[in-house]
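In: Below is the sequence, then the predicted model.
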Amino acid sequence: MFDNLQITTCLWFDGQAEAAANYYVSVFKNSTITHIQRYTESGREFHGQEPGTVLVVEYNLNGHRFVNLNGGPQMKHTGATSFMIMCDTQDEIDYYWDKLGDGGDEASQQCGWVSDKFGITWQVTPKALLKMLASEDKEAAGRANLAMMHMKKLDIAGLQKAFDG
């Protein structure tokens, strides 16, 4: 009955929905904006927005559906919700870290977490780290975990060195 259920991430913005969508589509390959809906005069007494301004932007980032909503100043982004980017190489980590961290809150950068200029939090994570942390060698996994805790941007070679002891 519910086999074809799709889940879409909706992000709330205060006037930056289109700029954020355009930015994310430029960062992630195989991504596209699929629809833009604008406010109309209808319901203006509730939404208070100028007719013609962007209400929602629907887009796709590497197969993940998003909707950005210009809902107003009532809601703010927090690091309690983040998006994990699973990277194969250090080059991928460097690329996403640099792109998403540009203009973001540097104080929030820790353990591979980075907040972008729109306040959205991303985890730029090497796939190798997850394998290390899941290792049956609990001492090695612990060393990798401790090394991660001391890093801002994750370094695969540094994590592997700690894992290997």
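Out: Ah, there it is. Numbers count the residues shown, from 1 in each chain.

In: make it CA atoms for all contacts and neighbour counts henceforth
Out: Will do.

In: List the buried residues in the helix or strand hosting Lys131.
Out: According to DSSP states H and E, Lys131 maps onto helix 127-133. By 16 or more other CA atoms under 10 Å, the buried positions in helix 127-133 come out as Ala128, Leu129, Met132, Leu133.

In: Next one for the comparison:
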Amino acid sequence: MAEWVERVDEHDRVLGVVERGEAIERRWLHRVATVVCRDAGGRVLVHRRPDDDSRFPGAYNWLLGGGVEAGEEYGAAAERELAEELGTAAPVRFRFKFLCDGVVSPYWLAVHEAVITGTPSPDPGEVAWWEWVEEEALPGLMARWPFVPDSVEAFARYRELDG
């Protein structure tokens, strides 16, 4: 099934609507929304992607998210992805966005935060394993485990905001 996204320019202005696969193949800029999930104690959710995933199989990530659909705002996409991937609803708060020269394709990456109450019930097609970790443990985990490369760059930028 086609996933329609907005092709955007280097200033995040919409140029048109394209199929996401074509945007990736042609390395056209498009939009991705992500969420940093925290529990009530401030710990961050880290998860592992399924081994049969088409992109970064078995890799770890501290962000949940995906493509922003055509006509959708970043925040709405982040909330939708949270519900789809983690099986929970929560309001998201925008933190920052940046032009990411991604490993697979370049894109605008928006990072949001959400506090998750209750126990998540992730979609096993999206999340193979998950655990709450202290934020201070993330650099060590990123050094030992194979993390999605773009998420490592996003983490460095995230830490700069609070530093």
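Out: Received it, and whenever you're ready, just let me know what you need. None of these values were measured; they are calculated from a predicted model.

In: Just the TM-score for the two chains, thanks.
Out: After superposition, the two chains reach a TM-score (TM-score structural alignment, normalised by the length of the second structure) of 0.23; 78 aligned residues with a CA RMSD of 6.1 Å.

In: How are the strands of the first structure distributed by residue range?
Out: Secondary structure of the first structure by DSSP state E: the strands cover 9-13, 31-38, 54-61, 64-70, 82-87, 113-115, 121-126.

In: picking up where we left off before, want to try TSV for the buried residues of helix 127-133 of the first structure, with distance to Leu100 of the first structure as columns?
Out: As requested, the buried residues of helix 127-133 of the first structure are exported to TSV (distance: CA to CA, whole Å):
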residue	distance to Leu100 of the first structure
Ala128	21
Leu129	20
Met132	25
Leu133	25
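
In: Give me the contact list for stretch 129-143 of the first structure.
Out: Applying CA atoms under 8 Å, 6 or more residues apart in numbering, the external contacts of stretch 129-143 of the first structure come out as Ala144, Asn145, Ile156, Leu159, Ala162, Phe163, Asp164, Gly165.

In: can you give me the end-to-end distance of that stretch?
Out: 11 Å (CA to CA, to the nearest Å).

In: For the nearest residue to Trp12 of the first structure once chain neighbours are set aside, give me its contacts.
Out: If the residues on either side of it in the chain are set aside, Trp12 of the first structure comes closest to Leu69, at 4.9 Å by CA to CA, 6 or more residues apart in numbering. Leu69 of the first structure makes contact with Cys10, Leu11, Trp12, Phe13, Ala17, Leu55, Val56, Val57, according to CA under 8 Å, 6+ apart.

In: For the closest residue to Val44 of the second structure other than its chain neighbours, grab the count of nearby residues.
Out: In this structure, Val44 of the second structure finds its nearest non-sequential neighbour in Arg38, 4.6 Å apart by CA to CA, 6+ apart. Arg38 of the second structure: 20 surrounding residues under other CA atoms under 10 Å.
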